[in-house]
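K.L.:
Provided below are the primary sequence and the corresponding predicted coordinates.
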Amino acid sequence: MHEKQPGLVMRLKAKPGKADELFQLCHVMHFNGDPDGPVDWVLSRSDEDPDIMWAFEFYRDDESMNRHYTNPELDAGHQRVMDLLAEGVEEWGVRVPVHIVTSS
C-alpha cells in the first residue's frame, strides 16, 4: 500500500440469511484474474450486525480502478453481489472513493 493509492470503502448489508454467501462470493470474486482488480483488499464483518460487510479495496492507480468498474465482463459477478443485498440501498449502502494518506 502506498501514499495516494486509490480505493473504495463499502458498507454492504446482506439479505437475511445471505451474509455468509455474500462474504464467500466477494472473496472468490477477488481472484477472478482481472488485471485491473484490487491489489489490496479486506472484507470485514460488523461486530454489531453480522449481516453487514465492510469492504476495503485498493487499486494500483486511478486508471485501473476505473477500468475495473467499467469492465463489462465483471457485470454478472457484480450483479450477483447486488442480488444478495438487503432492500433499501439508501439505508445501508456506502460506496466512498478514497486515497491513502498513510499506512503501515
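P.N.:
Good, I have the coordinates. Small disclaimer: the values here were computed from a predicted structure and weren't measured.

K.L.:
switch to C-alpha atoms for all contacts and neighbour counts from now on
P.N.:
Fine.

K.L.:
which SSE is Leu12 in?
P.N.:
Assessed by DSSP states H and E, Leu12 sits inside strand 6-13.

K.L.:
Second structure follows, compare the two:
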Amino acid sequence: MAPETAISGYDAFMSYIQLAKPFVEQGGGEILLVGKGDRFLIGPENGQWDICMLIKQKSVSDFFAFEQNPDYMKITGHRSASILDSRLLPLEMLSF
C-alpha cells in the first residue's frame, strides 16, 4: 500500500478519497465537497483544518455501513497515514 516514494499527507488523503469514493457511492452516499481549509474566522486562534469533506448520506448507519466492507478495510491505511486528527460531525438538513 505504501507509495514507492514519500508523499505528503495531502496526497495520501487525496488517494484515500479516490479509493473510498466508490464505497461511499455504493452505499447510496455522495461526496458533495472536498475543500481546502485554513485558520478559523471564529474559533480558537491556534485552530485550523487543512481539508474539509462533506458527504451526503441517507443516515448515519448507512454512512457507517461501508466500513464493514472487507475491500474498504484494505484502503483505510491511506486515511490513517494521511491525517493527524479528524472530526466526524453528522448533520441533519433542516427545513426553513
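P.N.:
It's in. Just so it is clear, the model here is predicted, and its values are computed rather than measured.

K.L.:
Got a TM-score for the pair?
P.N.:
Here the superposed chains carry a TM-score of 0.60, computed using TM-score structural alignment, normalised by the length of structure 2; 82 aligned residues with a Cα RMSD of 3.2 Å.

K.L.:
Could you name the helices and strands sitting against the following helix or strand past the strand holding Leu12 of structure 1?
P.N.:
Later in the chain than strand 6-13 of structure 1, the nearest helix or strand by DSSP H and E is helix 19-29. Using 3 or more Cα pairs under 8 Å, 6 or more residues apart in numbering; DSSP states H and E, the elements in contact with helix 19-29 of structure 1 are helix 75-83.

K.L.:
hmm, back to that, what is the corresponding segment of structure 2 for the strand holding Leu12 of structure 1?
P.N.:
With TM-score structural alignment applied, strand 6-13 of structure 1 matches no range in structure 2.

K.L.:
That strand relative to helix 19-29, how many degrees between them?
P.N.:
Interaxial angle of strand 6-13 of structure 1 relative to helix 19-29 (axes from the mean of the first three to the mean of the last three Cα atoms, to 10 degrees): 160 degrees.

K.L.:
Quick one: list the elements packing against strand 6-13 of structure 1.
P.N.:
On a contact count with 3+ Cα pairs under 8 Å, 6+ apart, strand 6-13 of structure 1 meets strand 52-58, helix 62-69, helix 89-92, strand 94-99.
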